[in-house]
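Q: Sequence first, predicted model second:
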Amino acid sequence: MDCKILVDTNAQYRQEDLFKLKDRSQEDALEMRAAAAHLNYIRLEGDIGCLGITNFVEGKSVKSCVQMGRWNRKSDPVKCCQMTTERYQCNRYTLTLLGHSYEWLVAFFVEYRDCLVNGAGLAMATMDIIKLHGGEPANFLDVGGGATVQQVTEAFRIITDDKHQVHAILVNIFGGIMRCDVIAQGIINAARELNLKIPIVVRLQGTKVDDAKALIAQSEMRILACDNLDEAARL
C-alpha cells in the first residue's frame, strides 16, 4: 500500500504542517533545482526531452480552457481549433467529458532527442506524440508564461545535465503571452554558456518572432531557425 500527496504551493501559508513533512532527501536533484528556478520539471526515463512555455489561443490558454470546462460549444471550439490548426499546423481531436465535447490540439514535432515547446498542455501532447512515434520522453519541463532569459538558460542547463544522452534539441514556441525574442535570447545564452555542440532546431511563431529570428541569425551559433513544424521535422 502506498500513497502520494501533492499539495499546491499556493496553499503553503494555510498548510504549514503538511509542508513540514516534506522529505527533500527523497526528491530528485534536478527536480529540486528546477523548483528553485520556478520551473515545473518532472524527470522521466527516456532520451527525448520536453520543455514548455504557456500558450494562449484567442486570449485563453488551451490548458486553462480545458481544465476549467470552458472550451465547449459556448466558446465556439470549432472556430478556435480551426484557427489554431491553420496557423500552427496542429491536429484536432475531440474529447468527450461528462457529456460535453471539448476540442484538443496535438502538434507533431518529433525526430529529435530533445524538445523545447511552449505550454504545459503542449508539452504533454509532445510527450504523447513522442511515444506514438516510438520514442521515450526524458522529461516534462514547463517554464510558464512569464519566463525570463535566465529561466530559459537554466532550463537548457537542466535538460543537458540530465543523465540521458541528448542528441539534439527542438524548440517549438507559440508566442502569445511569452515573447519569442526572450526565448531566442535564452537559447543563445544557453548555447554559448554551455558550449553546446548538439544541433538546436528552433521553430518560433508569435509575438516578436521577427526580432527572435534576427537574434538567432546574428548569433552565428549552431541554431537552425524555421517557420513551421514540417520544416523543423525535416531538419
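A: Noted; the coordinates are in hand.
Q: Please make it C-alpha for all contacts and neighbour counts, starting now.
A: Will do.
Q: How far off centre is the strand or helix carrying Q150?
A: Element membership for Q150 (DSSP states H and E) is helix 149-161. Mean C-alpha position of helix 149-161 versus that of the full chain (CA atoms, centre = their mean, to the nearest Å) differs by 13 Å.
Q: Buried residues of that helix, list them for me.
A: For helix 149-161, a neighbour-count test (16 or more other CA atoms under 10 Å) marks 149-160 as buried.
Q: Give the other helices and strands that it contacts.
A: For helix 149-161, the elements it packs on are helix 29-36, helix 180-193, judged by 3 or more CA pairs under 8 Å, 6 or more residues apart in numbering; DSSP states H and E.
Q: Tell me which residues touch T96, please.
A: Y102 (CA atoms under 8 Å, 6 or more residues apart in numbering).
Q: From I173, how far out is the closest residue to F19 other than its chain neighbours?
A: In space, and not counting its chain neighbours, F19 is closest to Q12: 6.8 Å by CA to CA, 6 or more residues apart in numbering. According to CA to CA, to the nearest Å, Q12 and I173 sit 32 Å apart.
Q: Please apply the same query to R87.
A: Distance from R87 to I173, counting by CA to CA: 13 Å.
Q: Same drill for these two, tell me which one is more crowded.
A: More crowded of R87 and I173, by other CA atoms under 10 Å: I173, with 27 against 12.
Q: any idea of the angle the helix or strand hosting that one forms with helix 180-193?
A: In the assignment (DSSP H and E), I173 maps to strand 169-175. Here the directions of strand 169-175 and helix 180-193 differ by 160 degrees (axes from the mean of the first three to the mean of the last three CA atoms, to 10 degrees).
Q: Count the neighbours of the residue nearest to F19 for me.
A: Residues near Q12, counting by other CA under 10 Å, number 13.
Q: Going along the chain, name the helices of the chain.
A: Remark: helices assigned in the chain by DSSP state H are 16-20, 29-36, 62-67, 77-88, 120-132, 149-161, 180-193, 209-219, 229-234.
Q: Against that first model, consider the following:
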Amino acid sequence: MNLHEYQAKALLQRYGIKSPAGRLARSADEAAEAARGLAKDQANAGRWAVKAQIHAGLRQGAGGVKFCDSPEAVRDAAAALLGHRLVTPQTGAKGKLVRSVYVEQAVAYEREIYLAALVNRSAGRVALIAAGEGGNDIEARLAAAPEKMLSLVIDPESGVAEDKARALAGQLGLSGAGADQAVVLMRALDKAFSDCDASLIEINPLVVTAEGDLLALDVKMVLDDNALFRHGELADLRDEEEIDPAELEAKLYNLNYVRLDGNIGVMVNGAGLALATVDLLKEQGGEPADFMDVRPEATRAQVTYGFKLLLRNPSVDAILVNIYGGGILRCDTVAEGIATACKEEGLRVPLIVRAAGTNGELARKILMSQGIPVTFAQSLGQAAAKVVEVAGRKAA
C-alpha cells in the first residue's frame, strides 16, 4: 500500500525523523491559508513548496512541485495543479489526477543525500541503501555509477549497529554532529520499517541544512498489504481514490490484480509464475494488460470474477491463462470459473490456455464441452508466442 508524501512524513516524525513544516490542502484557498499559517508558526517562512500529492515519483520534473514567494502565488500554484492530471515517467501516459497538494515550508540546504530502507532479498534481511548524492533521477545516476551506492545489511536481532552506521555516515561525507544525527536517523528508519511492516521507505533527498540538521525533504513509503491486518490505523491511510477501481474491487475477491498498459490479459496462479509469465510475454514482444495472481485457495466464484475483469477491460485484445494445478487449487476449478465468466459476459477476444498439473486434462475437457472457443498450449513458451501473435504483435 502506497502512502502519500504527507502521510509518510507524519508517520516518520513519530520516530524522530524530521521534515519541514507543512499542511495539506484540497483547494486553492486552503493552500493559501496553509501558507499563511506556516508563515505565522515558523520563523523565516517566506517561501513555500506546493507539492502535488499523487502515488508517483519524479513529480518535480513534471511540474508537480512549485516554489512560491507569497500566499497568493501559492494559491495560483495550487489552482494550476488541483483537478488536473499530472504525467510523470511513473504514471503512464494518462497521468494521475491531483486531488490535494502539500504546502511545505521551503528549506535552504547545502547538499542532498539518498537514504532508503528496503528488503535485501539476496541477504534475506532489511538493508539501508544510501548515496552521497540524492534528488531527481537518482536511480539513473546510480545505475550509471553503481559504485556510488552504499549498503548496510541490518541484523534482525541487534538492529543497526552504531559502528556500522557511523561508518556509513562517514562514507556519506558526514562527521561530528551530522554523523551523530545520521546514526540516530538510521536506527529510527529501521524501527519504523519494522514497526509498520513496510516494504520500502525512501528518503530522497535527505538534506543537510546550513545549520547541520538532517531533514527528510521527500519521502516515499510503501507498506506490505499482507500485514495490514496488524495495523488498523495504517490501513485507514489507504487513499482509495488513487487506486484503479478494478484493483480495489479485486481485493474483495482476494485477487492480486494490477492493471498495466498492454493489450494481453493475463490470469495465473501464483505470484512467481505470474511474474515469469509477464516477463516472458515482454521478451516475446507482447505487452501485458495486467498482473493477476489467483491465490491457491481461490474458489470458482473468485476465478469467475477475476476472468470477468479481463473480459471487461476494453484494452485487452487476447487473453492468456497459465495455470499449474497443485495443492488446493485444481485446473478444473479454474476452467469452471472461466466457463461461467464467458457465458455471463461473452468472450470477444482470442483465449489461450495452458493448464498443467492436477486435473489439467479435465480442465481442457470442461472448456471444450462448454463450447468455449479456446486454443490450448502445451508449454508456457508456446502459449506466450501464440497469445502475442493473436494480440497483433509478432513474437520476437
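A: Everything's here; your move. All values derive from a computational prediction rather than experimental measurement.
Q: picking up where we left off before, can you name every helix or strand that the strand holding I173 of the first structure contacts?
A: With contacts taken as 3+ CA pairs under 8 Å, 6+ apart, strand 169-175 of the first structure sits against strand 115-117, strand 200-206.
Q: Comparing those, which stretch has the densest surroundings?
A: strand 115-117 (a mean of 31; mean count of other CA atoms under 10 Å).
Q: OK, contacts around the residue most central in space within the first structure?
A: Closest residue to the average C-alpha location of the first structure: G52 at 1.3 Å, with CA atoms, centre = their mean. G52 of the first structure sits next to 116-120, 122-123, 140-144, 173 when contact means CA under 8 Å, 6+ apart.
Q: picking that back up, dump the helices and strands packed on strand 169-175 of the first structure to a markdown table, plus distance to L6 of the first structure.
A: A markdown table is the format used below for these (distance: least, CA to CA, whole Å):
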| stretch | distance to L6 of the first structure |
| --- | --- |
| strand 115-117 | 25 |
| strand 200-206 | 34 |
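Q: those helices in the stretch 1-150 of the second structure, which residues are they?
A: Per DSSP state H, counting those that start in this stretch, the stretch 1-150 of the second structure carries helices over the ranges 5-13, 28-41, 71-81, 138-144.
Q: what sits against the aligned partner of L260 of the second structure in the first structure?
A: Alignment note (TM-score structural alignment): L260 of the second structure maps to L44 of the first structure. Going by CA under 8 Å, 6+ apart, L44 of the first structure touches 137-140.
Q: how about I183 of the first structure, what's its partner in the second structure?
A: Matched by TM-score structural alignment, I183 of the first structure corresponds to V334 in the second structure.
Q: Now that that match has come up, it's in contact with V303, right?
A: Yes. Contact criterion CA atoms under 8 Å: V334 of the second structure and V303 qualify, at 6.1 Å.
Q: A271 of the second structure corresponds to which position in the first structure?
A: With TM-score structural alignment as the criterion, the equivalent of A271 of the second structure in the first structure is A120.
Q: A191 of the first structure: what's it in contact with?
A: Contacts for A191 of the first structure (CA under 8 Å, 6+ apart) come out as M221.
Q: 10 Å instead?
A: Contacts here follow CA atoms under 10 Å, 6 or more residues apart in numbering; on that basis A191 of the first structure touches 153, 156-157, 185, 197-200, 219, 221-223.
Q: What of V321 of the second structure?
A: With the criterion set at CA under 10 Å, 6+ apart, V321 of the second structure makes contact with 265-269, 274, 277, 292, 307, 334-335, 338, 351-355, 376-377, 380, 383-384, 387.
Q: From A147 of the first structure, how far out is the residue opposite it in the first structure once aligned?
A: By TM-score structural alignment, V321 of the second structure lines up with V171 in the first structure. Here the criterion is CA to CA. By it, V171 of the first structure lies 15 Å from A147 of the first structure.
Q: can you check K208 of the first structure too?
A: If you measure K208 of the first structure against A147 of the first structure using CA to CA, the figure is 15 Å.
Q: Quick check on the two: which one has the bigger neighbour count.
A: For K208 of the first structure versus A147, the count of surrounding residues by other CA under 10 Å is larger for A147: 20 against 16.
Q: Which position in the second structure pairs with the more buried one?
A: Checking TM-score structural alignment: A147 of the first structure goes with A298.
Q: Now do stretch 213-228 of the first structure: distance from first to last residue.
A: End-to-end distance for stretch 213-228 of the first structure: 13 Å, by CA to CA.
Q: residue contacts, the match of A271 of the second structure?
A: Residues counted as contacts of A120 of the first structure (CA under 10 Å, 6+ apart) are 40, 50-55, 61-63, 126, 140-145.
Q: Of the residues you listed, which belong to strands?
A: In this view, the contacts of A120 of the first structure that belong to strands under DSSP state E are 40, 61, 140-142.
Q: okay, those in a markdown table with neighbour count and distance to R92 of the first structure next?
A: Shown next, in a markdown table, are those (neighbours: other CA atoms under 10 Å; distance: CA to CA, whole Å):
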| residue | neighbour count | distance to R92 of the first structure |
| --- | --- | --- |
| N40 | 19 | 26 |
| S61 | 19 | 16 |
| F140 | 23 | 22 |
| L141 | 29 | 23 |
| D142 | 28 | 22 |
